[in-house]
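In: let's see this in three dimensions:
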Amino acid sequence: MQETNKEYGGFLPLELNDTGEYFDNIPSEYISRYNSGTTALIAALKSISAKRLWAPYFYCPLVWQMLREKFTDEYDIVPYYLDENLIPMIDCILTEDDVVIVVNYYGLMDKRMHEWVEGKMNVIIDNAQAFFCEPVIKEGIYNIYSCRKFVGVSDGAYLIAKEQKQLQVEPGSSIDLFGPVYKSVECGTNAVYQESLKCGELLFSETTGMSKLTQAILKNANYQMIIEKRKKNFNLLHEAFHNVQKIPWNMSDGVGYCYPLLLNEDYRRKVIDKQIYVPTLWKELIVPEFEGRVEFRMSKNCLCLPIDQRYDENDMNHIVELVNKIMMEKM
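Out: You can find the predicted model right below:
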């Protein structure tokens, strides 16, 4: 008789269906699963042989911290500015000695990302805000996806690339990270926000694979529903705000992480006071050094309004009403 480590009896565990992960259509040898987008980025950079690394100023400060701590000996790290359309402003000819990180901001730049990488090598497309962007499967292109902004999980990221060096890491544990996710069901997200921040710091400090629980949940997510709800909510907000929207580029390209409403003033505090919790991407750029640049305006005056699958048309109408009232008070 064949021996097995399978357990029998005891209490019933969490039961989840296996309807497949979103990227099941991608050949398995092109996919690596990690605990965070930062770990996926580390894996991508270790897969590339180059001398100079370009990264945008308009980028997560924790990622910048990681780059400076782990890669200053391997790369000459060069920050770059963005143009008004959030496209890289790199005024030199890129060679095989260069690697460039480009960001699909707000999940609304799918087509422009694909166009920008055309004919280039050693490009990392950071899709942390663009989970549903189709990966570019070609030599020298690395696609990073983070799960937590789109599905209720405690960790999880993908690196999708035709050729990559997988990090030799074990699956991480979600035991110390999952608390805010399940507590939010009974308490609401704001009640466990501080705990969520601490879990995020813990997640960032670890370099592991994706946890088993997260992968099980990702196999159970209703991705079509998520796409449809986010697109519908985005369109409702855009219809309401397009006349005051200061973003100059077409925002209909992708499944949004949020609705980025760029205004002439900073209304974030007043919006948060109305229990519309908008993140600041990124407060470190709201300094005199960046005044007059798009990085400053997007960090200071952009309201990242929620459009995720928790919300429906009534919620969007409520957000519109509150934001309009706040703007009218300033007039």
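
In: from here on, contacts and neighbour counts on C-alpha atoms
Out: Will do.

In: what helix or strand does residue 130 sit in?
Out: Assessed by DSSP states H and E, residue 130 sits outside every helix and strand.

In: separation between it and residue 323?
Out: Using Cα to Cα, to the nearest Å, residue 130 is found at 25 Å from residue 323.

In: neighbour count: the two, which is higher?
Out: Between residue 130 and residue 323, counted using other Cα atoms under 10 Å, the more crowded position is residue 130 (27 against 20).

In: ok, that one - contacts?
Out: Counting by Cα atoms under 8 Å, 6 or more residues apart in numbering, residue 130 touches 104-108, 110, 145, 254-257.

In: would you turn these into JSON lines with distance to residue 235, secondary structure and neighbour count?
Out: JSON lines is the format used below for the contacts of residue 130 (distance: Cα to Cα, whole Å; DSSP: H, G, I helix; E, B strand; the rest coil; neighbours: other Cα atoms under 10 Å):
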{"residue": "104", "distance to residue 235": "19", "secondary structure": "coil", "neighbour count": "23"}
{"residue": "105", "distance to residue 235": "17", "secondary structure": "helix", "neighbour count": "22"}
{"residue": "106", "distance to residue 235": "14", "secondary structure": "helix", "neighbour count": "19"}
{"residue": "107", "distance to residue 235": "14", "secondary structure": "helix", "neighbour count": "24"}
{"residue": "108", "distance to residue 235": "12", "secondary structure": "coil", "neighbour count": "24"}
{"residue": "110", "distance to residue 235": "17", "secondary structure": "helix", "neighbour count": "22"}
{"residue": "145", "distance to residue 235": "24", "secondary structure": "strand", "neighbour count": "28"}
{"residue": "254", "distance to residue 235": "12", "secondary structure": "coil", "neighbour count": "20"}
{"residue": "255", "distance to residue 235": "11", "secondary structure": "coil", "neighbour count": "25"}
{"residue": "256", "distance to residue 235": "10", "secondary structure": "coil", "neighbour count": "28"}
{"residue": "257", "distance to residue 235": "13", "secondary structure": "coil", "neighbour count": "25"}
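
In: here is the second sequence; please produce its structure so I can put it next to the first one:
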Amino acid sequence: MRAIGGYFNLELSCKGDIPHADGVFLNTGRNSLEYVLRSLGNIQKVYLPYFTCEVILEPLLKLQIEYEFYSINEKFELVEDFLLAHGEYLIYTNYFGIKDSYVRRLAVIYGMQLIVDNAQAFYTEHIPSINTIYSPRKFLGLPDGGIAYANGYYEVEERDISYDRCSHLLKRYDLGATGGYDDFHANSAKLKGLPIRQLSYLTEALMYSVDYEKIKEDRKRNFEILHTVLGDMNLLNTLSEDQYECPMVYPYYSLDIGLRKKLIENGVYVAIYWPNVFGWCESESIEYKMAKNLIPIPIDQRYDLDSMEYILNIIQG
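Out: A predicted model of the protein is given here:
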């Protein structure tokens, strides 16, 4: 029975449609991959890149699916093409949301044997008949969530509950980024091993409260501001060639070994994508060098021109 009266809940207004509304909304990005794998049925083997987050292994290990790593080049593209046998699939990561055009090329080559990891490319349109996963919390202030498109069906009846994974989101308002940092890591750890469930009512309501077009415009504007100044210094020289709907970060590839530390010391928190690569790859590999030297600069909707100029002053100072 619906409750009437009593205390108030959070006031979350509905801004309109959610991107990928025709996908399957689940509780985590890694469970979106699990959904795809379960829906496909008899999988013999999966190929995945060395340069990726280790959580992608979680559903593969859980389902006891054989996997093999492959290498990429300095353009984040396959070093060599695959001849996939029946029951074999290729996972490709749309790195930083800048490889949309390359994903379309792979879709033509591998068709329904391709699984696109769009965790870093939330705004990239799903290609019909191509298995695809998204992780909206990489772009939005959410406790969890994932979206799947699969060439098959798997029944998920139970809905998740996510209120106990929101403390870092709330603390950041009152205490700032450092005040909620420990909670962020603790809440992220809670996502490990979660059973595959439908998206929670709370996370769904949070997603409906977002102005997606404004976020997209802000991100693209900030990306272009940084690229206009840093483009010639960026050793990642493919950004101007690639076509993308909306990047997640500005990937700045620099051999300045002190730059990451300098940014962090000045309050610009830049992550490492991904530290697990250091254990998977040789130090001379492209993947190792990318994980070590590529700095993902924040460009998201929280920041304006002044923020971008602040970042540029640190880099150029």
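
In: and for the equivalent of residue 213 of the second structure over in the first structure, the neighbour number?
Out: Counting by TM-score structural alignment, residue 213 of the second structure lines up with residue 224 in the first structure. Close neighbours of residue 224 of the first structure, defined as other Cα under 10 Å, add up to 9.

In: now residue 224 of the first structure: how far from residue 299 of the first structure?
Out: Between residue 224 of the first structure and residue 299 of the first structure the computed distance is 31 Å (Cα to Cα).

In: what are the ranges of the helices in the first structure?
Out: Remark: helices assigned in the first structure by DSSP state H are 37-46, 61-70, 110-117, 179-187, 193-205, 212-218, 223-241, 268-273, 294-301, 313-329.

In: of these, which is nearest residue 18 of the first structure?
Out: helix 212-218 (7.3 Å; Cα to Cα).

In: just the buried positions in the closest one, please.
Out: Buried residues in helix 212-218 of the first structure, counted by 16 or more other Cα atoms under 10 Å: 213-218.

In: list the contacts of it.
Out: With contact meaning Cα under 8 Å, 6+ apart, helix 212-218 of the first structure is reached by 16, 18, 20-22, 151, 153-156, 171-174.

In: and stretch 63-77 of the first structure, end to end?
Out: The first and last residues of stretch 63-77 of the first structure sit 13 Å apart, counting by Cα to Cα.

In: list the buried residues in it.
Out: For stretch 63-77 of the first structure, burial by neighbour count (16+ other Cα under 10 Å) applies to 63-64, 66-67, 75, 77.

In: do stretch 170-179 of the second structure as well
Out: Buried positions in stretch 170-179 of the second structure, judged by neighbour count with 16+ other Cα under 10 Å: 171-172, 177.

In: let me have those in a markdown table, extended by distance to residue 272 of the second structure.
Out: Formatted as a markdown table, these follow (distance: Cα to Cα, whole Å):
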| residue | distance to residue 272 of the second structure |
| --- | --- |
| 171 | 23 |
| 172 | 21 |
| 177 | 18 |
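
In: just tell me what residue 15 of the second structure corresponds to in the first structure.
Out: By TM-score structural alignment, residue 15 of the second structure lines up with residue 19.

In: before we move on, what about residue 4 of the second structure?
Out: Residue 4 of the second structure maps onto residue 8 in the first structure, by TM-score structural alignment.

In: again, but for residue 308 of the second structure
Out: Aligned counterpart of residue 308 of the second structure in the first structure: residue 316 (TM-score structural alignment).

In: and for that match, the neighbour number?
Out: Per other Cα under 10 Å, the neighbour tally for residue 316 of the first structure reads 21.

In: please apply the same query to residue 180 of the second structure.
Out: Residue 180 of the second structure has 19 neighbouring residues, counting by other Cα under 10 Å.

In: just tell me what it corresponds to in the first structure.
Out: So, by TM-score structural alignment, residue 180 of the second structure is matched to residue 192.

In: quick check: that match touching residue 185?
Out: No: counting by Cα atoms under 8 Å, residue 192 of the first structure does not reach residue 185; the two are 10.3 Å apart.

In: on that earlier part again, thought the match of residue 15 of the second structure was touching residue 219?
Out: Yes: here residue 19 of the first structure reaches residue 219: they are 5.4 Å apart, a contact under Cα under 8 Å.

In: which one's more surrounded, the two?
Out: More crowded of residue 19 of the first structure and residue 219, by other Cα under 10 Å: residue 219, with 18 against 13.

In: so how far is residue 129 of the first structure from the more buried one?
Out: For residue 219 of the first structure, the distance to residue 129 of the first structure under the criterion Cα to Cα works out to 20 Å.

In: so who does the match of residue 308 of the second structure touch?
Out: 233, 236-237, 307.

In: ok, of the residues you listed, which come out buried?
Out: Buried subset of these (neighbour count, 16+ other Cα under 10 Å): 233, 236-237, 307.

In: take the residues you listed and write them to a markdown table, including distance to residue 120 of the first structure.
Out: Converted to a markdown table, these look like this (distance: Cα to Cα, whole Å):
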| residue | distance to residue 120 of the first structure |
| --- | --- |
| 233 | 35 |
| 236 | 36 |
| 237 | 35 |
| 307 | 33 |
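
In: sorry, back to before: relative to residue 99 of the first structure, which of the helices of the first structure is closest?
Out: Distance to residue 99 of the first structure, taken as Cα to Cα, is lowest for helix 37-46 among the helices of the first structure, at 8.4 Å.

In: tell me what that closest one is packed against?
Out: In terms of contacts (3 or more Cα pairs under 8 Å, 6 or more residues apart in numbering; DSSP states H and E), helix 37-46 of the first structure is packed against strand 141-146, strand 157-161.

In: again, 10 Å this time
Out: Counting contacts by 3 or more Cα pairs under 10 Å, 6 or more residues apart in numbering; DSSP states H and E, helix 37-46 of the first structure is packed against strand 31-34, helix 61-70, strand 98-103, strand 123-127, strand 141-146, strand 157-161, helix 193-205.

In: now render these as JSON lines, adding distance to residue 81 of the first structure.
Out: Formatted as JSON lines, these follow (distance: least, Cα to Cα, whole Å):
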{"stretch": "strand 31-34", "distance to residue 81 of the first structure": "29"}
{"stretch": "helix 61-70", "distance to residue 81 of the first structure": "14"}
{"stretch": "strand 98-103", "distance to residue 81 of the first structure": "11"}
{"stretch": "strand 123-127", "distance to residue 81 of the first structure": "16"}
{"stretch": "strand 141-146", "distance to residue 81 of the first structure": "21"}
{"stretch": "strand 157-161", "distance to residue 81 of the first structure": "25"}
{"stretch": "helix 193-205", "distance to residue 81 of the first structure": "25"}
